[in-house]
Each structure stands twice: as structure tokens, then as C-alpha cells.
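Student: Sequence plus predicted model, see below.
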Amino acid sequence: MKSFKKSCVYQIYPKSFRDSNGDGIGDLKGVMEKLDYLKMLGVDYLWLTPFFLSPQNDNGYDIQDYCRIDPLFGTMEDLERLIAKAGELGMGLMFDMVFNHTSTSHEWFQKALNGDKKFQDYYFFKEGTPGNPPTNWQSKFGGSVWEYSEEVGKYYLHLFDKTQADLNWENPMVREEIKKVIRFWKEKGIKGFRFDVINLVSKPSAWEDDEEGDGRRFYTDGPRIHEYLREIVVDTGLDADDIITVGEMSSTTIDHCIRYTNPDEKQFKMCFNFHHLKVDYKDGDKWSFMPFDFEKLKKIFHTWQTSMAEENGWNAVFWCNHDQPRAVSRFGDDGMYRKRTAKMLATVIHGMRGTPYIYQGEEIGMTNANFTHISQYRDVESLHYFEILKEQGRNEEDIYRVLRERSRDNSRTPMQWEAEEQAGFTTGTPWIGVNENCEKINVRESLADPDSVFFYYQKLIQLRKHYSVISEGSYEPVPLKQKGIFAYQRSWKKEKLLVFANFTGKHQEIEGREALDNWEILLSNDNAPKINGKKFVLDPFGAVMLYSSERV
């Protein structure tokens, strides 16, 4: 049985991973083709973003049927073969379950539109007249969270796109439907579940305008959230040791995440939070650019690491996913120091207390897309905000700069397998353009280079399995006078681990708290530093892991 504390999860965005039939869209057979590659990397679980039947308005996060495969991605038989083959290779599949909302094409919502009162109670239909919504809350994708339905004569709630209607978890029948879905996939052999924006499902009992913000304070970590999650988890057996669960928590707090993940609460094994990925949002606005605030980044990581450890919570630790720009472009140098930056960022995350997640392409150092025209973008959020920012009077040059930095499409360009046309992703025309730097950054090149980012990730994954101090140890920030240095210590019984990472483009002399001559250099992302007592020098974007153990 795998320990989730020693495990590593690899996220696959199937649409962009590998296309097996030349239609330009990645599919389940394409994932199957690359299982040996993932086994070589050493990961334990494969998280696949939704490939269920969907109109694809939000790239599959608008689900029309939770138990059917969208023909874009293959068949149930393809999936069953994938589950079996991954299992033979020692990897479990983790499915992405979107239970905050369904597509408006879902059978439940269609029945609601046709007047079925039972299914209207599956959603939030509220009184109002056209142009006069029930509250002033703003959608995560821009505009109102309310859409007027001519058929019903009421507004329905959608925290995201208007084609994604929020489910009413107050209704016990809705929760029973969700349990049926989970049991269906468990019986198919699924070993993990990721719950999309799950901390938003408990809505308030009263609906009122938000005079301070966009409404999120009323529905984030809502009044019955822990009750609901415990019910779902316990009733479906997701608290079993052989199942891995992770909740995506939007705008959450440490106190809630401790409760979400403390084993005594019988909710999730771990959760994602995104506070560290807002340190370059000017005044909290994703679409207002500023350089990232390193001191804030460091403080957020240190606070979450120490607080979760103190109360027996557990983090999912990560830089990248399908909703975020590429970390190597965002927090480092994706030019001359690209490889070193990618390794440095990996060192920081994989040395932490928590289960590390790798997003496809991160392990070869893929960068942002650098698209230059709106026609190249596919993401519904980016397309919405292109128009919103124009309406706000921003000039196009500025808008394009923000999109190049912020768009979710940065992470959705096809996986770069080789230097040939379309990066080996497809023989057809890809649904979204391939990054032009695929000639230099690709899997084939990485596997031919012993010093590649890929093999560095491979070592980090192995270290977590081998050293209990990484999987089990406490976390303590190491304060240093130098600017731009991230440092922490892990401790477990007689073992200690020190991690130092340089987020700047210059050499920095580090002075530790104690003599480090006798510490073993477990891993370094470039030249191993020469240690002289308490001091050593870190190269630009350099990182090192040091290990000490008192032998008994």
C-alpha cells in the first residue's frame, strides 16, 4: 500500500498530453502510450483533469455526464485498459470530480428548465426580473453570478461560466447523486479523487449583496462544508488507507485546511491552497501585473508549512497546474537560467512537508506560451477578460502583456515530446498552438541529457521515498540576512534536512546557523557548493539539499 506522504502525483491535462489519432486533441490512448515514460519518472498517481462528456465550454470542467467518457477522449474500454495498465506499472489513477456545478447541458439541469420541480431543487433558482439579479456577486470568470432563465422565469446561480450551474448541496438528493458517482468510479479501480473548488459547495442560508467584495466571503468555506465533506467521504469509503483524496480550496484559510485534512476529521488526505500563487497580483487583481513579491511568497509558504504541521494537517505542494502560468517563467528566468530555475523551484517544493504534484511538462522545464494575438487563445476566462479589459480602457499592448503572463492557456499548450512538427503531440492540427521553443525543450532532448530537468525530478521523487525526514519531518523556516534566499530545515528523529534556494540571478554567499562541513550534499541543481564551515556560495538560481543524521 502506498503512503501518500511518500508519494508524488503527476497531473495530466489529457487534451494537451498526447493525441493518438491525429484529430489534434489529446486522448486516453495517448496517455496509455506514455505510461512507461511516467513510470520512469517515478510518480505514483496520475491525476487526469476531466474527460467526461461535456460541451467543453470550460475544457471539461462543465460536465454533462459524470459517468460517461467524452468521445473526444475515447471510450470506456480505453479507460478500463488505461486503469489496468497503469495498475500493472504501480501507478493509480486520480480523477478530477467537479461537484460544485454541472454543465447546463446536464440531464438534471435540462429537466429543471423543463419545469421539473425535483430537479430545480438540484440547483439554485431565485426570483428576480431581467436586469435585476438576486445579488451583486461577481462570477470568477467575470460578470454576474446570476443568469436569467426565460424557461423558468428565475435566475440560476453560476459561480463560474453561465454554462456551469451550481449544485444545491443543501438538497440531500444531490449529495446522494454525488455518492453514486464516486462509488461508480471506485468500482472501476480508481485510486484517487481530486475535488474541484470543493470548499465553495456550502452556500449561505441568506442571499445578500456584498458591499465589500465580489461575494466570495459568503460562500467560501461555507457554514456546512465540513459536515458535507465528512458525509461524502465516510459514506463512500474515501477515508480508506488505499485511497488518496485532495480538495482544491479556493480563497481558503489555514484553520479550515487543518480541519479538511486532519485524519480525525475524516475529510480529505490533503488540500491545495493558492495563496502563494497570488503574490504577483497587484492589489489582489489577477489581471493587474506586478513582479512577484518574494518576501510574501516566503512568508506564505513558511506559515502554511508550520501551521499545518502543528495541527496534523497535510498540504498538497505545487507550483504549476492547468489553471496557472508556468512557474519557470513566473518565478525565475526562463531564458539563460531556465534549467537551473526549473530545478531550483522543484527543490523548494519537493523538500517540503506535503505531497508534491508535478504538472505535465514541468519535469522538462516547459515555459509560458508567449502568444501574440487573441486568436491563439482558447481559454474562456482569457477571452472574457480580453473584452473586459478593453472595455475598461486598457490598451491592447498592455492587455496582451497581461495575457502572456496570466492566461491559463500558458499551461495548456501541447506537451513537448520531441523537436519535430507539432512537438510529437499530434500528426494533425493541435486544438491550441504548440510552443515555438519545442525544438529546444522536449522529452527526447531531456532523456538524452543526464543533467536534464527530468532526471533531477526523478532524483527528488526517489529521495522522498528513501528519506523519512522528507516524508515525515517537521518544518522550520531558516531566517537569513540575504535577500532572495528561501531556506528551511526538516527534522525527524535523528535526521535533518536543510534546503537553500536562490531566487535571484546573482551569486549569493550563505551563512548557516551551524557548521555544515559534515553535512552530506544530497542534491544540488548545478555545481555542488564548496562548504567552508558555516558558509558557502549559491549560484544564480542555485539550490542545494543538505542532509545530516546522527548514527546511533
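Tutor: Happy to help now that I have it.

Student: all contacts plus neighbour counts: C-alpha atoms, from now on.
Tutor: OK.

Student: chain center to stretch 46-55: distance?
Tutor: Taking C-alpha atoms, centre = their mean, to the nearest Å, one finds stretch 46-55 lying 14 Å from the centre of the chain it belongs to.

Student: what about it, how long is it end to end?
Tutor: Start and end residues of stretch 46-55 are separated by 24 Å (C-alpha to C-alpha, to the nearest Å).

Student: What of stretch 24-42?
Tutor: Per C-alpha to C-alpha, stretch 24-42 runs 28 Å from first to last residue.

Student: how far does that stretch sit from the chain's center?
Tutor: Relative to the chain's own centre, stretch 24-42 is displaced by 19 Å; criterion: C-alpha atoms, centre = their mean.

Student: Ok, stretch 347-357 next?
Tutor: Centre-to-centre, stretch 347-357 and its host chain are 14 Å apart (C-alpha atoms, centre = their mean).

Student: Confirm F99 sits in a helix?
Tutor: No - using DSSP: H, G, I helix; E, B strand; the rest coil, the secondary structure at F99 is coil, not a helix.

Student: and here's the other structure:
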Amino acid sequence: MTDWWKKACVYQIYPRSFMDSNGDGIGDLEGIIQKLDYLKKLGVDIIWLSPIYDSPNDDNGYDIRDYYSIMHEFGTMDDFDSLLNEIHQRDMKLMMDLVVNHTSDEHEWFRKYDDFYYWRDQPNNWKSIFSGPAWTYDKVRDQYYLHIFSKKQPDLNWENHKVREKVYEMMRWWLDQGVDGFRMDVINFISKEPSLPDAPDGDGSPYFMNGPRIHEFLREMNDEVLSNYDCVTVGEMPGATPEDAMIYTNPKNREVNMIFTFEHMDLDSGSNGKWDLKPLNLIDLKENLEKWQHALYKNGWNSLYWNNHDQPRIVSRFGDDGKYRVESAKMLATCLHMMQGTPYVYQGEEIGMTNVAFDSINRYQDIETLNMYHEKKSEGWSHNSIMKSIYAKGRDNARTPMQWSDASNSGFTTGRPWIDVNPNYKTINVEQALQDSNSIFYHYQSLIKLRKTYNIITTGKFKLIHRHHPNVFAFERIDEHEKLIVYCNFSDSTHTFDLPNGEILIHNYHQLDSNQELNLRPWEAVVFYQN
């Protein structure tokens, strides 16, 4: 088996918001099929679907009621078979979301098997990631059950080997259908400290992140299931350090191919967490990404991402979604795609979709956002200060419908969309992007092609340059006989450097502003190639 995923580019689809084929306002599998040629044109290799399994939708599908059936809003198993076939016919692959830290409380296991979940007569003091306590009282059992997330998402007890056998059985079933891998939701939460002790301030993460048996469980999963298939695996692992990742992703350890880190996504958060806003310090970002590039070089593998269904839109977050939206979106893409790792593109990123600012909390849908709003209100925060945090960091920024055209509801649906469309769809949409040869879309297309053309992007060593420059992220990729030199301006001011030798591989302005010097204009990105 080859490491085919090292040169691949992954495109994440959030099915509910991608394309609606039947006018009910909810994206579906048939809608995805209709847009596969668009994804093929972009050049992506792997499509990752956020959960499509049967679910009561308390957390938009991450609360699974039945792992073996499709959510009725998305279609049927026949629709899934058609989708998989159409993806494979286009020489692309399909990665499914694997959600096995928890199920829905409506899963038959929750009532059928006493020992599949964590039950206690007296709960500990842990808090849920979605606000409130991490334990809920169940009248039927006269006990409390653990849920790190929503109270409708009870945590599975992986200490029970029967739980693990059921999970492995389900994974084999999907791989036998022909799926090509899994993105594993909060997979480093599956091993808890068995005593479930109280935690300072109720933060139980030291007892469930990267827990005592996590490597044992992942190796068992690999031995029992994954090693028997030519598939790709990426583990979502909040709280994992580069040192952790070296263990998780080293092929010798037989765990996962790569992980999602959260460190670079926490750099614009204050000491009170995600909703405590602070400006990004570019030097912090550079040094964090450098740390990961160095740690996993020849030891493991990085996943590269700015956006996903849980993160705000990167052009609004680290870029400029106004005057320089196109330039900054291309710059951010260039910066990411020139590093070592497998890049991930989240739907709409390739056309520069932006954050949204709904005028009422009632227009928001995300459980985390709504819970936080009510909690902060009860703590005395003003409405305006809470909304400022939601506009910056709320998960619904990523979940507004895909903007296909300037037609009604952005061409996403003929009905009423499940969540409102971002009003800027009239000017930011796929139809417009495809007609503009200088669009963000074609810049992403070029970056994906370059990865397949130049081995140095996959194999070269990373070297940070101009480390202390507060506005420019510059680095080299170095192989035995080749070098890439990458300059990315994270500001709306101009900065001057010595002009590197070499040909220009990709650039987000029409031509260089140079006369023996490199004058980096606002949000400019340029890559030089030397051999």
C-alpha cells in the first residue's frame, strides 16, 4: 500500500449546507452528486463528508442514532451507493466521518446495554464543552450519565471490549461498502481516566484528552480493521501536542495517518477560551506552524487546514474580507498549501466565502453558540459583546449555505434554507468565480496541481525565515537539489525584502512590483522555485 494521501488534497463537505436537490431547504446526497464535476474541476482527490448517518440532529449529525442508515433528510442508502460510485468513477475517494466517542441518547445501545456508557450514582464536577455540567440525570436508571458534549451525546465506555468490537464491526461494514477512509471525531477523547476524578474548575480534559489507553485503543483499531484496507485516517485531536502527534502519526506505531491539531486555531483566543477574542500575533502563528512542521518531518505527517465546519471563515479571521478579500484569500491558501502535509479545503473556502453577522440570535442554529449566548447573558455579559464573539468565532459562520450563484438563496435551494444564506452571495459565488480567470477558485486549482507536480512540496524540509517580522510569513522548503521560497504578507501595508533568485511558481498579483527588490504589497503572496 502506498501513502497516496500524502499528495492528495481533501475537500470537506458539510452536507446540510452544500446543495439541496429537492427543495426542502436541506442539502442532500443527490445535491452532492450534482456538484461532483465542479469538485473534479477544482482538482481535489478525497471528499470528506461530515456525518450523514441517521440522527436526531441535536448537534447537526454528530449525535448518531444508527451507524448503518442514512439521515432521511439526506437521502437513502441507494443514494449513498450512487454517490460513492460517482465519486469513484471520477477517480476521487470518499472519507466518512467516524463519530465513536459518543452516540445519540436515542441509539439503541443506550437503553439496551448498561455497560456501554458511563453511569454514576454521584457525578463528578466536569463541565460540558457545550456549557453546563457534563452529567445528566436519567430517571429510568436513577443514575447520571457522562456526556462531554450535549446531554443527547452520551460518551461510549471504551473500557468495555464489547463497545470496541461493535465499533470495529461497523467500521469494517463501511469499508466493505467501498469507502476510502475515516476522519475520526475527537478520537483522542475515547480513553478516560477510569476513576473519573473531580477536576480543578470542572475542566476534565486532563482526564479524557489523550487518556491512559488511547494508544492501545488506536493500535487495536488499526490491527483489527484499518490495516486490512488501503484507506486514509485522520484523527481530530484537541489538546494534542506535536510530541503526541509524533506518536499518533508515526507509521511504526500503527495508529493514524495524520491528526488535526487545534493549536494554531487557538492563537486568537484569550485566556478565557474561544469566545475571549484577541488579535492574532503573526509571530505566534509562524512559530506554532514551524514547530509542527519540524516535529513531524520524517516522523509522521501533518494535516493542513484553516477552515472546517467548526471554525469561522479564514478570510474573515486571519485575512481581510473587505477591500482585499480576493488577495488575502489567495495569500492564505498559498501559505498553507506550500507546507508539508495533506491540505484540506472546506466548502466555500475556494471562492472566499466570509463570516456572517445575523442581526438576531434567533437566526443562529448551532447548539454551542446558543448555549454560550444564554450562559453569558446569565453571567451579565451584554447582548452586543456576546454577538461580537459570535460574529468572530461562531460555528454557523462555516455552515451558511454554499454560494453557487446570484440566484435566489444562492442557488442552494428552491425552498427555505435551514439556515439563512450569507447576503453577500450576490457577489461571492461559484458561477462568478468560474467566469473569472483570476478568481480564488483558479488559484486553489493551481495550488492543488503544483502539489502533484513538484515533489519538494511533499518532501522538502521547512525553514522559517524573517522569523521576527510582525507582518510577513516567509519560509523555505528545501530538498537536496531544489528550493521553494515563500513570501506571504499578512497585512495591508507594503514590506520590502531582497529579491530571491528563481522562477515564480505561483503569485496572487498579476506581476511583481520589483526593481532588484521584492516589494510585497498588501496581502501579497509569491513563491519562487530554485533548482
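Tutor: The structure has been received and is ready for your questions. Remember, predicted model here, so these are calculated numbers, not experimental data.

Student: TM-score for these two?
Tutor: The pair, once superposed, lands on a TM-score of 0.98 when counted by TM-score structural alignment, normalised by the length of the second structure; 530 aligned residues with a C-alpha RMSD of 1.3 Å.

Student: Within the helices and strands, which one has the residue nearest to D96 of the first structure when sequence neighbours are not counted?
Tutor: The shortest distance from D96 of the first structure to any residue other than its chain neighbours is 4.7 Å, reached at R194 (C-alpha to C-alpha, 6 or more residues apart in numbering). R194 of the first structure belongs to strand 192-195 when elements are defined using DSSP states H and E.

Student: before we move on, the earlier item: wait, doesn't the residue nearest to D96 of the first structure sit right on V246?
Tutor: Yes - between R194 of the first structure and V246 there is a contact under C-alpha atoms under 8 Å: 4.8 Å.

Student: picking that back up, elements contacting the next helix or strand after the strand holding R194 of the first structure?
Tutor: Counting by DSSP H and E, the next helix or strand C-terminal to strand 192-195 of the first structure is helix 216-219. Counting contacts by 3 or more C-alpha pairs under 8 Å, 6 or more residues apart in numbering; DSSP states H and E, helix 216-219 of the first structure is packed against no other helix or strand.

Student: per the alignment, I300 of the first structure corresponds to what in the second structure?
Tutor: Under the alignment (TM-score structural alignment), I300 of the first structure pairs with N288 of the second structure.

Student: What is the burial count for the equivalent of Y457 of the first structure over in the second structure?
Tutor: Aligned against the second structure by TM-score structural alignment, Y457 of the first structure finds its counterpart in Y444. Using other C-alpha atoms under 10 Å, Y444 of the second structure is surrounded by 23 other residues.

Student: all helices of the stretch 401-550 of the first structure, in order?
Tutor: Secondary structure of the stretch 401-550 of the first structure by DSSP state H, counting those that start in this stretch: the helices cover 443-447, 453-466, 468-472.

Student: hey, which of those helices is tucked in deepest?
Tutor: Each of those was scored by mean neighbour count; the highest is helix 468-472, a mean of 22, by mean count of other C-alpha atoms under 10 Å.

Student: Tell me which other helices or strands that helix touches.
Tutor: Short answer (3+ C-alpha pairs under 8 Å, 6+ apart): helix 468-472 of the first structure packs on helix 453-466, strand 485-492, strand 495-502.

Student: I69 of the first structure is nearest to which of those?
Tutor: helix 453-466 (31.2 Å; C-alpha to C-alpha).

Student: ok, back up a step: can I get the helices and strands packed on helix 468-472 of the first structure in CSV with distance to A419 of the first structure?
Tutor: CSV is the format used below for these (distance: least, C-alpha to C-alpha, whole Å):
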stretch, distance to A419 of the first structure
helix 453-466, 16
strand 485-492, 35
strand 495-502, 31
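
Student: Quick check: Y61 of the first structure touching F99?
Tutor: No - using C-alpha under 8 Å, Y61 of the first structure is not in contact with F99; the gap is 9.7 Å.

Student: Name the residue in the two with the higher neighbour count.
Tutor: Neighbours per residue (other C-alpha under 10 Å) separate Y61 of the first structure from F99, with Y61 holding more: 26 against 22.

Student: center of the second structure - which residue?
Tutor: The second structure has N308 as the residue nearest its centroid, 3.3 Å off, counting by C-alpha atoms, centre = their mean.

Student: which element is that one on?
Tutor: Using DSSP H and E, N308 of the second structure sits in no helix or strand.

Student: picking up where we left off before, measure the aligned residue in the second structure for the residue nearest to D96 of the first structure to R416 of the second structure for me?
Tutor: Under the alignment defined by TM-score structural alignment, R194 of the first structure corresponds to R183 in the second structure. Using C-alpha to C-alpha, R183 of the second structure is found at 30 Å from R416 of the second structure.

Student: These two: which is more packed in?
Tutor: A side-by-side neighbour count of R183 of the second structure and R416, using other C-alpha under 10 Å, places R183 first with 24 against 14.

Student: which ones are touching the more buried one?
Tutor: Shown in contact with R183 of the second structure (C-alpha atoms under 8 Å, 6 or more residues apart in numbering): 48, 95-98, 233-236.

Student: Could I have the buried ones of the residues you listed as ChimeraX selection syntax?
Tutor: Those of the contacts of R183 of the second structure that count as buried under 16 or more other C-alpha atoms under 10 Å are selected in ChimeraX with:
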select :48,95,96,97,98,233,234,235,236
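
Student: Please tabulate the contacts of R183 of the second structure in CSV, including the columns distance to G502 of the second structure and secondary structure.
Tutor: Below are those laid out as CSV (distance: C-alpha to C-alpha, whole Å; DSSP: H, G, I helix; E, B strand; the rest coil):
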residue, distance to G502 of the second structure, secondary structure
W48, 36, strand
M95, 38, strand
M96, 41, strand
D97, 42, strand
L98, 44, strand
T233, 37, strand
V234, 35, strand
G235, 38, strand
E236, 38, strand
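
Student: Reformat the contacts of R183 of the second structure as a markdown table; add distance to K252 of the second structure.
Tutor: Output for the contacts of R183 of the second structure, formatted as a markdown table (distance: C-alpha to C-alpha, whole Å):
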| residue | distance to K252 of the second structure |
| --- | --- |
| W48 | 26 |
| M95 | 23 |
| M96 | 24 |
| D97 | 24 |
| L98 | 23 |
| T233 | 15 |
| V234 | 16 |
| G235 | 17 |
| E236 | 20 |
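
Student: of the contacts of R183 of the second structure, closest to I13 of the second structure?
Tutor: The closest of those, once distances to I13 of the second structure are taken by C-alpha to C-alpha, is W48, at 6.1 Å.
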